[in-house]
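Trainee: Would you be able to build a 3D model of this:
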Amino acid sequence: MKNRQERAVLWDLDGTLLDSADNHWQAWRGALAELDLDLSRENFLDTFGQRSPAILDLRFPFLEEPEKTRLLDSKRKRYRDLTEHEGLFPGAREWLERLKDSGWHQAVASSSLRNVIEPTLEKLGIASFFEAIVAGDDVIVGKPDPEVFRAAAKKLNVSPDRCVVVEDAPAGIEAARRAGMRTIGIRSAHFDLEADFLADSLLTLPPDAFDRVLFSL
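Mentor: Here you go, the predicted structure:
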């Protein structure tokens, strides 16, 4: 049975906690160049937050499976080579600490692969803040399907209506809504997010933002 007294924050990773959008785009461009293809930044941002196979199917539906496999392998390798230059967005660590001290459960619910998420959290020194991780390879269908958020809430044993999702992408906001959760949208790349509460950055979130979203709306 879900615990209706507890409360949880489910964090997207890329573009929300982690300043990684440019590295993902550059990794895509490098991999696509191997097949004389390209991806504009606008088209990249429109799909940022979705799983890589879904992005390929949407943007390059004409590719054969061997080409898709080669591209995905190349993109993942290129991205890993770039991750040493990534860091947290300003305010991220402070919010993780504040929420933990206030008794909120926290989980990562991301489209990235587990073998990318776990070393990234360790490298940044924030792994201990999260009681659960649900990665893109843990679910059958990625965002905007709600499976990733429902799975995270289940791992935390917190009812969906007691969860606040922090996202930067339209697909993530839609997934959270379909899961029956409240949403905070961080406009790091998208300015038209249909979230319950919007902020330009984690630094501009008011101190009572999470309580306000969960209890006051």
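Trainee: contacts and neighbour counts: CA atoms only from here.
Mentor: OK.
Trainee: and Ile133, that's in a helix?
Mentor: No. Looking at Ile133 with DSSP: H, G, I helix; E, B strand; the rest coil, it is strand, so not inside a helix.
Trainee: That one against Ala153, yeah?
Mentor: No. Using CA atoms under 8 Å, Ile133 is not in contact with Ala153, being 10.3 Å away.
Trainee: how about this one, so we can line them up?
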Amino acid sequence: MPDETFVEAARAHWFAHTDLIRPIAAASAAACSAAEHAPIAVVSANYSDVVRHGLTVVGLDDLPWTIVGRNDVTPTKPATDAYLHAARLLGVFPDQCLAHEDTDEGITAATTAGMNVIDIRHHHWH
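Mentor: The predicted model follows:
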């Protein structure tokens, strides 16, 4: 399947099922705390509108997010473009950033961009 066909199918799936997402209290608290101390961003291989919809569903849409999605940069992860673009928009150097990632591609992108990374797949969210 061509990449764009897959991406459009995934986009349709996300919009059809995003309302099933449930917030994780610890992750929500971490995002709120981070927003009190520093600029925050979501860097995603998804489209920005899908990310915004997800943030709305989990009640985090009122935070001052900078959102960088696949519609904002080319190429996407594991290339560094999205993370470097987010850092520029936030007005910070990459080495001042802490990325929370859940994919190998994202970890590669953030690390190669010079950012500190937490692999959230190794954290037990309750």
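Trainee: Give me the more crowded residue out of Ile133 and Ala153 of structure 1.
Mentor: Ala153 (29 against 23; other CA atoms under 10 Å).
Trainee: how about that one, what's its partner in structure 2?
Mentor: By TM-score structural alignment, Ala153 of structure 1 lines up with Ala87 in structure 2.
Trainee: buried ones in whichever strand or helix holds that match?
Mentor: Take DSSP states H and E as the rule and Ala87 of structure 2 turns out to sit in helix 81-90. Within helix 81-90 of structure 2, the residues that qualify as buried by neighbour count (16 or more other CA atoms under 10 Å) are Asp81, Ala82, Tyr83, Leu84, His85, Ala86, Ala87, Leu90.
Trainee: Report the mean positional deviation between it and structure 1 in the superposed frame.
Mentor: Taking mean CA distance after the TM-score superposition for structure 1, the mean distance separating helix 81-90 of structure 2 from the aligned residues in structure 1 is 0.5 Å.
Trainee: Check which helices and strands that helix is in contact with.
Mentor: strand 40-43, strand 65-68, helix 104-112 (3 or more CA pairs under 8 Å, 6 or more residues apart in numbering; DSSP states H and E).
Trainee: Return the distance of that helix from the chain's centre.
Mentor: Remark: helix 81-90 of structure 2 is offset 12 Å from the chain centroid, using CA atoms, centre = their mean, to the nearest Å.
Trainee: Which residue range of structure 1 does whatever helix or strand comes next after that helix align onto?
Mentor: Next along the chain after helix 81-90 of structure 2, taking DSSP H and E as the criterion, comes strand 98-101. Under TM-score structural alignment, strand 98-101 of structure 2 corresponds to residues 164-167 of structure 1.
Trainee: Return the mean post-superposition distance for that stretch against structure 2.
Mentor: Superposed on structure 2, stretch 164-167 of structure 1 shows a mean distance of 0.4 Å to its aligned residues (mean CA distance after the TM-score superposition for structure 1).
Trainee: how many neighbours does the aligned residue in structure 2 for Lys143 of structure 1 have?
Mentor: Here Lys143 of structure 1 is matched to Lys77 in structure 2, going by TM-score structural alignment. Using other CA under 10 Å, Lys77 of structure 2 has 22 other residues around it.
Trainee: Could you do Leu98 of structure 2 as well?
Mentor: Neighbour count of Leu98 of structure 2, defined by other CA under 10 Å: 15.
Trainee: ok, Ser210 of structure 1 - contacts?
Mentor: That one is not Ser; residue 210 of structure 1 is Phe. Val164 (CA atoms under 8 Å, 6 or more residues apart in numbering).
Trainee: helix or strand for it, which one?
Mentor: Secondary structure from DSSP H and E places Phe210 of structure 1 in helix 209-211.
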